[in-house]
Structure formats: structure tokens, C-alpha cells
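Undergrad: Sequence and predicted structure are below.
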Amino acid sequence: MDLLQALILAIIEGITEYLPVSSTGHMIFASSYFGIEKEAFTKLFQVSIQFGAILAVVVLYWRKFFDFTKFQFFLKLGFAVIPALILGKLFDEKIETVLEHPTPIAIVLIIGGIILLVVDRFFTNPTIHKEEDITFKKAITIGFWQCLAMMPGTSRSAASIIGGMQQGLTRQAAAEFSFFLAVPTMLAVTCYSTFIKTYEDTQMKGYELILKSSENTKMFIIGNVVAFIVAVLAIKFFIEIIKKYGFKPWGWYRIIAGFLLLVYFNFLK
């Protein structure tokens, strides 16, 4: 992977992480197009630059994250992230196997798009407008919904937002809780991939891959900075779109993108 490819992947991560379109799916397609999808550093990079996207939420909602008097807020996130931590560890190897095959991910993109086209029809009477009204039971339930995103192409954002709406949250409240929940979820995944996981091709830990060369270190730093800046803009954009138009624009995007990617990887590549 070179610096230009790293920049493109970081921009994709920043744009798509908080949109219901699957950031992982988009980065896999991009890395497959570049022919770098099997490289150990590429696999690490795609996960580690989520740290920049995490910081975007913390900065935009800093009053929420740095108000330590609201202990229940942090407790809710802690309980909600538990299902993803357990299931993620159990299915880590199977998930990584799927990541190397673009076709099933494209199909999941299309299926998810169809669901987004109709989801607004099912949750028309929301009763929860802010995070303070979310119970611990509802938070944990949303956490289980988030686990659907372990299938690449599903979208963590889409799964947790739909889960929030199923639990009675408004679209905006569900989106914002999805943002909040992303912080411990992605932080855990990033730390695991960087400090604990051993990459089979090299038998090295993630941080060893980052420090292996000055080029790797530079790409890691620049990737996180770019992902942070782009994610800040994407979050603001998404909130406005979802308030005005719901999920239909993202549904059509997923369907069109999924079909184009199916054609490319099965007939043109």
C-alpha cells in the first residue's frame, strides 16, 4: 500500500463510518481494486484508522463525553457494547475470511439497501427523543442489533440505528446513540487489532506492523488525521439528511453501489 492508497482509504472511512452504507465494505472494495486487500498492513490500517473516526464523535459531542456527572450515560454504553465484544472475539476469524471475498459483501449491501427503503414505514410513532430516556434494557437491545454488522456490508451504523428505532427512538436520537455507541465499540476493535491480534502472514502484532517502517508509521498517522476530519463533516451532513429525508437516499445508494460492485468483481475485474 502506498500513501495515495492510504489517503483514499482514510477518506472512505471518514465518509462512510457513520453513514448506513458499510465503511468496511467500501474499504474492502477499494483495497481489492488496488490489489492490496491481502496485505497484513492493509488489514490493520482499515481497522486502525477508525481511531480517527472515533475522535470525530468525541469532539463533536464533547459536552456529553466530558460530563462525568452523567454516570448512567457511560454505563449504558458499557452494557450496550458487551454483545459486540463477546461475539466479535468468537467470530473474528470467520469475519476475516469473509472480508477477502467482495461478492457476498456486495449482496449484503443490496439487501441492506432494500431494508433501508422500507424501514421508515415500520417505526412511525417514536416515543424517545433523547439519550437520557433510553433505559438500560433498550441500550443492551440496541447493542445486540449492532452485532448484525459483524457481517461485512451490513453497516454498524445502519444496524444500531434501526435497532434504536425499533426500541422507540426517533431517527435523530437513534443516529446519535449509534454515534455514541461507536466510540467504545470501535475503540475496543482498534485496540484489539493494534495491540493483541497477531497477523498470520507476518506473525507480527499490529503496532509492530505500524512501527516496521517510517512509511507505515506515516500512513498510520496521516490516515487517522484524514479520517477524523472527513468524519466530522460526514456526521454533520448525515444528521441533516436523515432528519429531512429518512433512510431512502442511503437505501438507493446501497442498492446501486451493490449492483455496480457485483458487475465489476464478477465480470470486469
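TA: Sure thing, it's come through.
Undergrad: When you work out contacts or count neighbours from here on, use the C-alpha atoms and nothing else.
TA: OK.
Undergrad: Leu148 and Arg156 touch, don't they?
TA: Yes: using Cα atoms under 8 Å, Leu148 is in contact with Arg156, at 7.5 Å.
Undergrad: Between the two, which is the more surrounded one?
TA: Set Leu148 next to Arg156 and count neighbours by other Cα atoms under 10 Å: Arg156 wins out with 30 against 17.
Undergrad: For that one, give me its contacts.
TA: With contact taken as Cα atoms under 8 Å, 6 or more residues apart in numbering, Arg156 is in contact with Pro20, Ser22, Gln146, Cys147, Leu148, Ala149, Met150.
Undergrad: Return the member of those nearest to Val118.
TA: When these are ranked by distance to Val118 (Cα to Cα), Pro20 comes first, at 14.0 Å.
Undergrad: so the spatially closest residue to that closest one that is not a sequence neighbour is in which element?
TA: Of all residues not flanking Pro20 in the chain, Ala158 sits nearest, at 4.2 Å (Cα to Cα, 6 or more residues apart in numbering). In this structure, Ala158 sits in helix 156-166 according to DSSP states H and E.
Undergrad: just checking, what packs against the helix or strand just after that helix?
TA: Heading C-terminal from helix 156-166, the first helix or strand you meet, by DSSP H and E, is helix 171-191. For helix 171-191, the elements it packs on are helix 40-48, helix 50-60, helix 71-90, helix 156-166, helix 214-245, judged by 3 or more Cα pairs under 8 Å, 6 or more residues apart in numbering; DSSP states H and E.
Undergrad: Pasting the second one now:
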Amino acid sequence: MGNTFDAVILGLIEGLTEFIPVSSTGHLLLAGHFLGFESPGRTFEVVVQLGAVLAILTVYAAKLWQVVSTVRTDPAAARFVFSVLLAFLPAMVIGAALHDFIKAVLFETPVLVAVMLIVGGVILLFVDRFAPAATHEDAMQLPFRKALAIGFFQCLALVPGVSRSGATIVGARMIGVGRRASAEFSFFLSMPTMAAAFAFDLWKSRHILDFAGLGNIVIGFVLAFVSGVLVVRWLLDFVSRHGFVLFGWWRIIVGSLALALLLLGF
């Protein structure tokens, strides 16, 4: 397990990047590589992800309670819950089937992560400028077919560096969902997706989890939670006004720098 400085940096990276379309996994893998950070059984990465899960649940607690408490009596609430679960289904099935390959091969290929950051950045810039006119501006009223389509786009994020939020937002924009609604539906979809990913990673890694560096794990978890809350509260208003250009250029710059360092042997 790395030192406290590593835990602070990686915890902040997880919280700051989980819900914006820049790939938190890609940033964590690259930062861990360059810091020389090693976590037996990836215990640190598994636990700090829980901090981000709790962040989104905290921010949307009131809205979630409203939906859950009325799901039996309000057709609109029931329909929204079904649309989110429908969108979650493709990643659940494909992610479970490819889990071992993704963790053993793709997660150990930093060059792939850097390239995916660059490619994803270019795509994000293109889609933000040339996406079709929005026909849906309410994340809670998307047609089922569009929710499912967004779910299939989310499967692209199984490749580290693609970004779960990036894939779902780009997919939503391409099928006529507005900027704010795309980001908000991505938030809602992240809840079952991240919770399932955390539970599945925890179960698959249960025999090799190592909590020897518990203090650093707690630091990373708390920072991921706090920074995640701040990002979620800020993001919707930002993208409504400015779109996703900032995140596209951020991906290109970070990916290019990382690729250059990797090719130089760092």
C-alpha cells in the first residue's frame, strides 16, 4: 500500500473524476502507475469507489426517496425506475461476463488507457458541437428505447479510459437528449451500476483483500466522498451553460501527456 500522500491524491482523483466524462478509472490507473502505487487485491480502489457511490446517493437522497416512496402509486415514478434498470441491464450482463479479462488484461495496460482518453476526448468535442437537436430535456421521462440505447453505450466504459459517464452522456446526446438531462440520467444510471460494480469487485476479491493500510484507505474513501459530492452539485449547472468542451480537452491533454511519458519509459 502506498503512503498517505498517494492516498490523498488518488482519493481526490476518484471523487473529482467519477461523475464527469473523463474516466475516473483511467485517471486512477495512470496516477497509480506513475506514483508506483500498489494495493493488494486493489483493496484501495474497491473501497474508495464506495465513497463515490455514497456521494451520489447523498446528493440525490431527497429525489430518490420521493421516487421510491411513490413508485407504487405514481406511474411516472415507476416508469422512471424501470427505465434506469433497463439501461443498467446491458452493463450488468456484459460486465459480469468479461470481469476477469477486464481486470487482468485491460486494467494492466496503461498505454490503452492513455489512448482511450485521447480518443474519447476527440469524440466528446465532436458530439458536443454536432449532436442533433435535443428532443428530450427531462431525464425522468426518457422513452424506454432511448434508456436501453444509453445502457448499451455504457458498456463501452468497460474498457478503462473510456469513461462511464462519458459513454452514457455521448450516447444520450447522439440520440437527442439535452445536455443537462444527459448528465442527470448518467447520474441516476451510475447508482445501480457503481453499486453493482462495487459489490461484484468486493465479492471477486474477497480472498485477497488486504486492509493493512486501513488508515490510507479511510483517507481515500473520505476524500472521494467529499469531492464527489462537490462535483455532482456543480456539474449540472456547468454543462447546461458550457457543454462538455472543457472535459474533451482535458482528456486529450492528460492522455497525450501520459502517452508521451509511457513511451519514454516512465
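TA: Good, I have the coordinates. Please read these numbers as outputs of a predicted model, since none were measured by experiment.
Undergrad: What does the TM-score come to for these two?
TA: After superposition, the two chains reach a TM-score (TM-score structural alignment, normalised by the length of the second structure) of 0.90; 256 aligned residues with a Cα RMSD of 1.7 Å.
Undergrad: Mean deviation, the helix holding Ala158 of the first structure versus the second structure?
TA: By mean Cα distance after the TM-score superposition for the first structure, the fitted helix 156-166 of the first structure averages 1.0 Å away from its aligned residues in the second structure.
Undergrad: Provide the aligned range in the second structure for that helix.
TA: Helix 156-166 of the first structure lines up with residues 164-174 of the second structure when matched by TM-score structural alignment.
Undergrad: what does stretch 175-192 of the first structure give?
TA: The aligned range for stretch 175-192 of the first structure in the second structure is 183-200, by TM-score structural alignment.
Undergrad: chain center to the matching stretch, what's the gap?
TA: Here stretch 183-200 of the second structure is found 8 Å from its chain centre; the criterion is Cα atoms, centre = their mean, to the nearest Å.
Undergrad: That stretch: which residues count as buried?
TA: 183-198, 200 (16 or more other Cα atoms under 10 Å).
Undergrad: That stretch vs the first structure, average distance?
TA: Counting by mean Cα distance after the TM-score superposition for the first structure, stretch 183-200 of the second structure comes out at 0.5 Å.
Undergrad: what's that stretch in contact with?
TA: Stretch 183-200 of the second structure is touched from outside by 19, 46-47, 49-50, 53, 56-57, 84-85, 87-88, 91-92, 139-140, 165, 168-169, 236, 239, with contacts defined as Cα under 8 Å, 6+ apart.
Undergrad: cool, stretch 241-251 of the first structure as well?
TA: Under Cα under 8 Å, 6+ apart, the answer for stretch 241-251 of the first structure is 20-21, 112-120, 171-172.
Undergrad: Endpoints of it, how far apart?
TA: For stretch 241-251 of the first structure, the first-to-last residue distance is 13 Å (Cα to Cα, to the nearest Å).
Undergrad: What is the corresponding segment of the second structure for that stretch?
TA: Using TM-score structural alignment, stretch 241-251 of the first structure pairs with 238-248 in the second structure.
Undergrad: who's in contact with Leu35 of the second structure?
TA: Contacts for Leu35 of the second structure (Cα under 8 Å, 6+ apart) come out as Asp6.
Undergrad: ok, 7 Å please
TA: Residues near Leu35 of the second structure by Cα atoms under 7 Å, 6 or more residues apart in numbering: none.
Undergrad: Tell me the residue in the first structure aligned with it.
TA: Alignment note: Leu35 of the second structure maps to Phe34 in the first structure; criterion TM-score structural alignment.
Undergrad: ok, Val230 of the first structure touching Glu17?
TA: No: Val230 of the first structure is beyond contact range of Glu17, at 10.0 Å (criterion: Cα atoms under 7 Å).
Undergrad: who's more crowded, the two?
TA: Higher neighbour count among Val230 of the first structure and Glu17: Glu17, with 26 against 21, using other Cα under 10 Å.
Undergrad: Pro98 of the second structure: how many residues sit nearby?
TA: In this structure residue 98 of the second structure is Leu, not Pro. By other Cα under 10 Å, neighbour count at Leu98 of the second structure equals 11.
Undergrad: To which residue of the first structure is it aligned?
TA: So, by TM-score structural alignment, Leu98 of the second structure is matched to Phe91.
Undergrad: Now do the same for Ser83 of the second structure: its match in the first structure.
TA: In the first structure, the residue paired with Ser83 of the second structure is Lys76, using TM-score structural alignment.
Undergrad: pretty sure that match is touching Phe136, no?
TA: Yes: Lys76 of the first structure is in contact with Phe136 according to Cα under 7 Å; the separation is 5.8 Å.
Undergrad: more neighbours, the two?
TA: Taking neighbours as other Cα under 10 Å, Lys76 of the first structure and Phe136 compare with Lys76 leading, 21 against 17.
Undergrad: that older thread, which one of the contacts of stretch 241-251 of the first structure is nearest Ile256 of the first structure?
TA: Gly113 (8.8 Å).
Undergrad: Nearest residue to the closest one in space, please, no chain neighbours.
TA: Gly251 (3.9 Å).
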